[in-house]
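**Student:** Following is a predicted model, sequence given first.
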Amino acid sequence: MPRFLLGYVRVVDGFNRRVGRFAMYGIFVMMGILLWSSISKTFFLPSLWTLEMAQFAMVGYYILGGAYSLQLGSNVRMDLFYGGWSDRQKAWVDAFTVFFLIFYLVILLMGGYESTSYSFQYNERSPTAWRPYLWPVKVTMMIGILMMLLQAISEFLKDVAKLRGVEI
């Protein structure tokens, strides 16, 4: 396998591992927001921002952790057949099916770009009482989709290397 492809796999895997490990702590951010929501509704005036902010935090948590989840092999698979296959058979199937994922992620990225550029162009805001700008969550989604796309390509390269008898 060429040196630059090995470098690509190492850089993408390392970056996604660091971002994914950081994103894991987003669960505590969501818990804090929802805890404050419960406290403010019980003892004070209800906050307008808590539900939507928890949703935005959840978007960051899931979308930024997606590439790391793909890297760890934590994605959902149909293990009815897959679990009994050899590593080589799994690599063949994964190397083929990753193209469907890449196609899907490219379409998501194109749609996300359109939506994000619209959000910037028109200063799009949420139609709720709090009315936050939507571009931060859309940019987060674009970054997460791009990270997943880069990780899917990395997984493809690792599968091809495994088929050639080289372990990355």
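**Tutor:** In hand now; what should we look at? Numbering: from 1, shown residues only.

**Student:** all contacts plus neighbour counts: C-alpha atoms, from now on.
**Tutor:** Will do.

**Student:** Pull out the buried residues from stretch 22-37.
**Tutor:** Applying a neighbour-count criterion of 16 or more other C-alpha atoms under 10 Å, one finds Ala23, Met24, Gly26, Ile27, Val29, Met30, Ile33, Leu34, Ser37 buried in stretch 22-37.

**Student:** Ok, stretch 139-154 next?
**Tutor:** Buried residues in stretch 139-154, counted by 16+ other C-alpha under 10 Å: 139-154.

**Student:** now stretch 87-97
**Tutor:** Result for stretch 87-97 [16+ other C-alpha under 10 Å]: buried residues Lys90, Ala91, Asp94, Ala95.

**Student:** cool, and stretch 9-16?
**Tutor:** Of the residues in stretch 9-16, those buried (16+ other C-alpha under 10 Å) are Val9, Val12, Asp13, Phe15, Asn16.

**Student:** adding another structure so you can compare the two:
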Amino acid sequence: MLKFAATYVRVVDRVNYVLGRIMMYSLFAMIAILLWSTISKQMFVVPSFWTLEMAQFALVAYYLVGGPYSIQMGSNVRMDLFYGEWTDRKKAWVDSFTVLLLIFYLGVLLYGGIDSTRYSLEYGERAPTLWRPFLWPVKMVMCFGIFMMLLQAVSELIKDIAKLREVEI
């Protein structure tokens, strides 16, 4: 079982590391979209209606697919009032408890995201804007990001349990 857990942690961490690095550079795509929006409004006096929504969709991908990388690197927001002074063992106890809450929350989000994506695919749901893009692509990205974050949360739980058991993974 320990070998499976170590393999799981290694594979999930590696995949989320690569995805996180890719998403880090996708921020430039969002900048390019917003730059085009500004240029088209100033030079052509015709606003591009699609730019704001595309920038929002890019931000959703950046945030949700890059989120597991943030968790893996420990750069997520923490209340460090007491946490910084605790021992590694106490941190592992608290982290293992809070990651269980995160896993539950992500499970609920994934359930709702899959249901919403299914609805969007079934009925051809479109955004209620002038451009009216289909919503299923961004909802699929959302589900993928939540799923990867769920896998990373389980990886973090395994690492915390290993730290509590004083086992090297």
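**Tutor:** Alright, I've got the coordinates. Only a predicted model underlies this, so the values are computations on that prediction, with no experimental measurement involved.

**Student:** burial of Lys3 of the second structure, as a residue count?
**Tutor:** Lys3 of the second structure has 9 neighbours, counted by other C-alpha atoms under 10 Å.

**Student:** Can you verify it is assigned to a strand?
**Tutor:** No: assignment of Lys3 of the second structure by DSSP: H, G, I helix; E, B strand; the rest coil gives helix, placing it outside any strand.

**Student:** That one and Ile169 of the second structure: what is the separation?
**Tutor:** Going from Lys3 of the second structure to Ile169 of the second structure by C-alpha to C-alpha, to the nearest Å gives 9 Å.

**Student:** hey, what's in contact with both of those two?
**Tutor:** Counting by C-alpha atoms under 8 Å, 6 or more residues apart in numbering, no residue touches both Lys3 of the second structure and Ile169.

**Student:** Tell me the spacing between the residue lying closest to Leu121 of the second structure once chain neighbours are set aside and Trp86 of the second structure.
**Tutor:** Nearest residue to Leu121 of the second structure in three dimensions, chain neighbours excluded: Trp136, at 5.9 Å (C-alpha to C-alpha, 6 or more residues apart in numbering). The gap separating Trp136 of the second structure from Trp86 of the second structure is 44 Å, by C-alpha to C-alpha.

**Student:** Test my guess that Leu34 of the first structure contacts Leu51.
**Tutor:** Yes: contact criterion C-alpha atoms under 8 Å: Leu34 of the first structure and Leu51 qualify, at 7.5 Å.

**Student:** Among Trp136 and Trp86 of the second structure, which residue is more densely surrounded?
**Tutor:** Trp136 (21 against 12).
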